[in-house]
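can you look at this prediction? I've put the sequence above it.
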Amino acid sequence: MQHDRPDISLTLGADLRALRKARGLKLTDLATKLGRSVGWLSQVERDKSDPAIADLRQIASALGVSVSMLFRHAPAPAGEAGFIVRREARRPIGSPIAGLTEELLSPDLTDDFEMVHSTFLPHSRIKEPVSRPTQEVAYLVSGRLDIEIAGTTHSLRPGDSFRIRGEAFRWSNPTSDPAVAIWVIAPPVY
């Protein structure tokens, strides 16, 4: 399908389906939350219909993602869509947590996992532990990061990695420099 709005990801429908399924929602569940018909939602998920901006805001809210995550910020060159993500085309994802910027490295959310580029600003931290029904592995590329997993804090340096299997965790960047990590999360949650 040719989208009339080039800012909408060509994988919007597939991404919405993956996000809905990752949250354990049926088409009827999400359609009810949105106050829309199952047929309409099915058409959106199959890229047969382009939702309006107001619909995208409502869908993003119902799925717990940012609206910007549903948009492509730079079109992929012919032959690269679905395969290559250029640095300038990364989609911002995640919750608006102060001090954390997350970008999707995966071309879309249709795989069994997602790959995320996370930048933690100096002296930033998440106050409350987070627990997700996921398995996550992360690799610290630069900076320093303290990660608390199941109540135990670990100080990480570049080259270190860690795994979380549904345990509660929280992070902090105790330094004056940004920290950058690459995360692989299964199943996709953003």
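Yep, that arrived.

from here on, just use CA atoms for contacts and neighbour counts.
Will do.

residue boundaries of the helices in this structure?
Applying DSSP state H to the chain gives helices spanning 12-22, 27-34, 38-45, 53-63.

need the contact list for P107.
Counting by Cα atoms under 8 Å, 6 or more residues apart in numbering, P107 makes contact with A81, G82, F83, I84, V85.

rerun that using 7 Å as the cut-off
For P107, the contact set (Cα atoms under 7 Å, 6 or more residues apart in numbering) comprises G82, F83, I84, V85.

which one (most neighbours) among those residues?
Compared across these, V85 has the highest neighbour count, 20 neighbours, by other Cα atoms under 10 Å.

leaving out the residues flanking it, which one is nearest to it?
Closest residue in space to V85, ignoring its immediate chain neighbours: P107 at 5.8 Å, by Cα to Cα, 6 or more residues apart in numbering.

before we go on, here's another structure to hold up against the first:
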Amino acid sequence: MGDENIGLTIKDIRKSRGYSLAKLSDLTGLSVGYLSNVERNKNSPTVSSLRKIVDALDITVPDLFNNDCSKRKHLKKSERKEIIRSKKEGIKYELLTTDICKEMEPLLLTVKPGASSGEEQHQHEGEEFGFIIQGELTYYVGDDKYHLQAGDSIYHKASDFHSYKNEGNITSISLWVVTPPSF
């Protein structure tokens, strides 16, 4: 990809994140007009502006040059990226795609026996779908408690308060698909 397509790439990624120009403006401190001109390749962003934009979109500068949202992506197990979403012991999240233009976030969640997301339930915008591959996971949505075992699934609005705990004796492995993506 040449420099002439950076603006279009920024626009594609911004839209995939569900951000309006006004939202990106709020996140970067850059004006809507300036950002619009960058996206239409009318202005070339300064290094400082580009840093603000990539930080707000949670990408790197090289991502702007390696972006191809139209192709299918294949990710080998050895290429998975572990993400730090929780500082809790015994919990690991692995991102199952490297596509920066995704509209959903597929994750592999590994929870050791006794580990949990914490005492406090959390919420965010979007939706969540979980499928238990191995072991079991106790999942809380508001006041409701679900004992999920291998083969079980759950779906809920992410705006509902939720949390989880592995109350079993073996490591729980589950597939989660979350919208909107945050990594």
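Now that the structure is in, tell me what you want to look at. These numbers come from a predicted model, not from an experiment.

TM-score them against each other, please.
TM-score of the superposed chains, computed with TM-score structural alignment, normalised by the length of the second structure, equals 0.66; 166 aligned residues with a Cα RMSD of 3.9 Å.

wait, which of the helices of the first structure is closest to K127 of the first structure?
Closest approach to K127 of the first structure among these (Cα to Cα): helix 53-63, 22.5 Å.

against which helices or strands is that closest one packed?
Taking 3 or more Cα pairs under 7 Å, 6 or more residues apart in numbering; DSSP states H and E as contact, the helices and strands that helix 53-63 of the first structure lies on are helix 27-34.

show me the contacts for the aligned partner of V184 of the first structure in the second structure.
Matched to the second structure by TM-score structural alignment, V184 of the first structure sits across from V177. Counting by Cα under 7 Å, 6+ apart, V177 of the second structure touches M104, E105, P106, L107, E128, F129, G130.

can you tell me what D144 of the second structure aligns to in the first structure?
The alignment partner of D144 of the second structure in the first structure, by TM-score structural alignment, is T152.

do a quick rundown of the strands in the second structure.
Along the second structure, the segments classed as strands by DSSP state E run 81-83, 91-95, 105-111, 127-134, 136-141, 144-149, 153-157, 162-165, 172-179.

with distance to L30 of the second structure added, can I get those in a markdown table?
Shown next, in a markdown table, are those (distance: least, Cα to Cα, whole Å):
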| stretch | distance to L30 of the second structure |
| --- | --- |
| strand 81-83 | 29 |
| strand 91-95 | 30 |
| strand 105-111 | 28 |
| strand 127-134 | 30 |
| strand 136-141 | 39 |
| strand 144-149 | 44 |
| strand 153-157 | 32 |
| strand 162-165 | 35 |
| strand 172-179 | 26 |
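
I'd like the contacts of P107 of the first structure laid out as TSV, including distance to S142 of the first structure.
Formatted as TSV, these follow (distance: Cα to Cα, whole Å):
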residue	distance to S142 of the first structure
G82	28
F83	26
I84	23
V85	21
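
L104 of the first structure: how many residues sit nearby?
Using other Cα under 10 Å, L104 of the first structure has 22 neighbouring residues.

what does it align to in the second structure?
Under the alignment by TM-score structural alignment, L104 of the first structure pairs with L95 in the second structure.

now do the contacts for D108 of the first structure.
T11, D15, G82.

with F129 of the second structure instead?
Counting by Cα under 7 Å, 6+ apart, F129 of the second structure touches I154, Y155, H156, W176, V177, V178.

among those residues, which ones are buried?
For those, a burial check counting by 16 or more other Cα atoms under 10 Å picks out W176, V177, V178.
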